[in-house]
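1. let's see this in three dimensions:
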Amino acid sequence: MSISIKPITGSQVRIIIKPQPAETKTASGLFIPDTAKEKPQQGEVVAVGNDLKDEIATVKVGDKVLYGKYSGTELKWEGEDYLIMREADILAVIG
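-> Model (predicted):
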C-alpha cells in the first residue's frame, strides 16, 4: 500500500502507520460494543520520512509494528485513518 503523503523529518525520523482495525469479537466469540473497544496497538508502516545525518530509519514500508497505546497523532487522509509518530515510539517489529 502506498499513500501520497510523506512524513517530514524533524529531529527524529517520522513514520506513518495504518492501524490494524480494533477487535470486534473476543476469543470466546462475544461481540465487543464500540464503546468498549480498545485502541489498536499494532499496524503496518506505510511511509517513512527521510533519514537524518546521524540517524537511519530501522523500519521500512510494509513492516508490521507494535506501538504504545497513546503514541502518535491520528490523522484522516482520503477517508482512511493513519497515525504519524516518531520512530522512537515504535516498540517492536512483528515477524
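2. for the rest of this, base every contact and every neighbour count on C-alpha atoms.
-> Will do.
3. centre-most residue in the chain?
-> Nearest to the mean C-alpha position of the chain, by C-alpha atoms, centre = their mean, lies residue 17 at 2.9 Å.
4. this one as well, want them side by side:
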Amino acid sequence: MSIRPLGDRVVIKRVETEEVTRGGIVLAGTSKEKPQEAVVIAAGPGTAEVKMEVQVGDKIIFSKFAGTEVKVDGQEYMILKQDEILAVIE
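-> So this is what the prediction gives:
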C-alpha cells in the first residue's frame, strides 16, 4: 500500500536519532522528545495558490505540533501541509 497526498500536503517519516546525555548515557525512546527532522516520502501536486517547494527525498525540519500521525503497513508516517515545514536541510 502507498500513500498519495492531496493538494499541498506531504507525507514524511521522522529521522530517528540516538540521543546521548553529556555523561554518555543513551536515552531510551520513551524518555526523549520525538525529533522534528524528517524525510519527505511523498508530496502532493500543490494547488493553484500553493506551489510545492519540497520534493521526495528532501530532509526537512517541521513545526513541533504539526501534522497527523498515521500508521500504514506497520510503518509510522506523518501527513502535514507544506506551510508546517520550517526548513529544508541541505
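5. superposed, how do the two chains score by TM?
-> With the length set by TM-score structural alignment, normalised by the length of the second structure, the two chains reach a TM-score of 0.88; 90 aligned residues with a C-alpha RMSD of 1.7 Å.
6. that older thread, which residue in the second structure lines up with the residue nearest to the centre of the first structure?
-> Residue 17 of the first structure maps onto residue 12 in the second structure when the alignment is built from TM-score structural alignment.
7. host element of that match?
-> Using DSSP states H and E, residue 12 of the second structure sits in strand 9-14.
8. what range does the next helix or strand after that strand cover in the first structure?
-> Counting by DSSP H and E, the next helix or strand C-terminal to strand 9-14 of the second structure is strand 37-43. Using TM-score structural alignment, strand 37-43 of the second structure corresponds to residues 42-48 of the first structure.
9. got a list of contacts for that stretch?
-> 1-3, 5-7, 13-20, 57, 59-67 (C-alpha atoms under 8 Å, 6 or more residues apart in numbering).
10. so what's the residue count around residue 74 of the first structure?
-> Residues lying near residue 74 of the first structure (other C-alpha atoms under 10 Å) number 14.
11. and the residue mapped onto residue 61 of the second structure from the first structure, what helix or strand is that in?
-> Superposed on the first structure with TM-score structural alignment, residue 61 of the second structure falls opposite residue 66. Using DSSP H and E, residue 66 of the first structure sits in strand 64-67.
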